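Peer 1: For reference, the sequence and a predicted model appear below.
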Amino acid sequence: MAIKRNRRFHAEVATSSLSDIMFFLLLFFIIISTLANPNVIKMTLPKAESTEKTNKQLITLSVNENKEFFIDKEPVNPEDLEAHLLAKLGEDKSQTVVVRIPYNLQVQDLVNVLQIGVKNNLKFVIATNKN
């Protein structure tokens, strides 16, 4: 009695690793697309877990709840903010400007202040509480 065995070759594609590869590609493209956004305001953010002291000269730009502006505790008119800030910096544009703004003001108020730094190529840091 002759039993014929099926010796045909069946092509198989292993798809178990394809989902892992697609996940890594998706993650890679999401990270790259957020880094390549040209409309982002570039600034350095302070770490809120610990306080660090630096020897750099800092200029403090404060805004209170009434939208009154102060540069190193000196009141400044909002229309003259950019001119006073540039006069305070002088020729040394490498100084860091620390922005102290209350949490309950609108985001647009913060963006208006940060646009001064973007336009004049200055370093701005947003002050936070240690929480």
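Peer 2: Sure, I can see it. Numbers count the residues shown, from 1 in each chain.
Peer 1: hey, let's count contacts and neighbours off CA atoms from now on
Peer 2: OK.
Peer 1: Which stretches in this protein count as helices?
Peer 2: For the chain, the helices defined by DSSP state H occupy 18-35, 81-89, 107-120.
Peer 1: most packed of those?
Peer 2: Among these, the stretch with the highest mean neighbour count (mean count of other Cα atoms under 10 Å) is helix 81-89, at a mean of 15.
Peer 1: That one versus helix 107-120: what angle between them?
Peer 2: Counting by axes from the mean of the first three to the mean of the last three Cα atoms, to 10 degrees, helix 81-89 points 50 degrees away from the direction of helix 107-120.
Peer 1: tell me what helix 81-89 is packed against?
Peer 2: Judged by 3 or more Cα pairs under 8 Å, 6 or more residues apart in numbering; DSSP states H and E, helix 81-89 is in contact with no other helix or strand.
Peer 1: which residues are contacting that helix?
Peer 2: For helix 81-89, contacts defined as Cα atoms under 8 Å, 6 or more residues apart in numbering pick out 69, 71, 76, 95, 116.
Peer 1: Second structure follows, compare the two:
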Amino acid sequence: MELKRRNKVSAEFSMSSMTDIIFLLLIFFMITSSAISQSAIEVKLPQSAAGDPNVQDPTSVSITEDGKYFVNDKEIAKENLENYLVNELKGVQNPTFTIRADENTKHKDVIFAMGIAETHKFNLAIATTEQE
């Protein structure tokens, strides 16, 4: 006697739950990505007062392509640069200097001057020109 099974196992896979999950993930990523980009756009930068009398011209460190250092147009040997800057900025309320490096200057020369600023907690600015 042959018995027939009444419950057949279906080999089909229902994709409806998978599409729901993918749809929810898509909505989640769309919402989070737009929220991130909006917050970056809404940053308001502070404005500076033009002609503030308390601001003094910072000391300028120029670095030529061949690695020569100049402080306020006076040539200084690399070995003496740190001592010269410390003496130059001693007693200044906000010690600051600007690095003016030639576009072909080696990175190690610029990093050397930046290291001096980091060691002595000097404020630092790097001069650039506007692109045309």
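Peer 2: Perfect, I can see it now. Because the structure is a prediction, the values reported are computed rather than measured.
Peer 1: of the contacts of helix 81-89 of structure 1, buried ones?
Peer 2: With burial judged by 16 or more other Cα atoms under 10 Å, the buried subset of the contacts of helix 81-89 of structure 1 is 69, 71, 76, 95, 116.
Peer 1: ok, the first one - contacts?
Peer 2: With contacts taken as Cα under 8 Å, 6+ apart, F69 of structure 1 has the following neighbours: 61-63, 75-78, 81.
Peer 1: Now with 6 Å, please.
Peer 2: 62-63, 75-76 (Cα atoms under 6 Å, 6 or more residues apart in numbering).
Peer 1: which one of the residues you listed sits closest to Q106 of structure 1?
Peer 2: The closest of those to Q106 of structure 1 turns out to be V63 (Cα to Cα; 11.7 Å).
Peer 1: thought that closest one was touching Y103?
Peer 2: No. Judged on Cα atoms under 6 Å, V63 of structure 1 makes no contact with Y103 at a distance of 10.6 Å.
Peer 1: More neighbours: which of the two?
Peer 2: More neighbours surround V63 than the other of V63 of structure 1 and Y103, with 20 against 10 (other Cα atoms under 10 Å).
Peer 1: How about the contacts made by the closest residue to F70 of structure 1 other than its chain neighbours?
Peer 2: Leaving aside its chain neighbours, F70 of structure 1 sits nearest to S62 (5.0 Å; criterion: Cα to Cα, 6 or more residues apart in numbering). By Cα under 6 Å, 6+ apart, the contact list for S62 of structure 1 reads 69-70, 99-100.
Peer 1: hmm, back to that, of all the contacts of helix 81-89 of structure 1, which comes closest to I32 of structure 1?
Peer 2: I116 (27.5 Å).
Peer 1: mind checking how far that closest one is from I101 of structure 1?
Peer 2: 15 Å (Cα to Cα, to the nearest Å).
Peer 1: One more: K130 of structure 1?
Peer 2: Per Cα to Cα, K130 of structure 1 is found 15 Å from I101 of structure 1.
Peer 1: what does A11 of structure 1 give?
Peer 2: Relative to I101 of structure 1, and taking Cα to Cα, A11 of structure 1 is found at 65 Å.
Peer 1: Same question for K123 of structure 1.
Peer 2: Using Cα to Cα, one gets 16 Å for the distance from K123 of structure 1 to I101 of structure 1.
Peer 1: of these two, who's got more company?
Peer 2: Per other Cα under 10 Å, whichever of K123 of structure 1 and I101 has more neighbours is I101, with 21 against 17.
Peer 1: Setting aside sequence neighbours, what's the nearest residue to V125 of structure 1?
Peer 2: Using Cα to Cα, 6+ apart and skipping residues adjacent in sequence, the residue nearest V125 of structure 1 is V98, 4.8 Å away.
Peer 1: Check the contact between that neighbour and T128; I expect there is one.
Peer 2: No. With contact defined as Cα under 6 Å, V98 of structure 1 does not reach T128; the gap is 10.1 Å.
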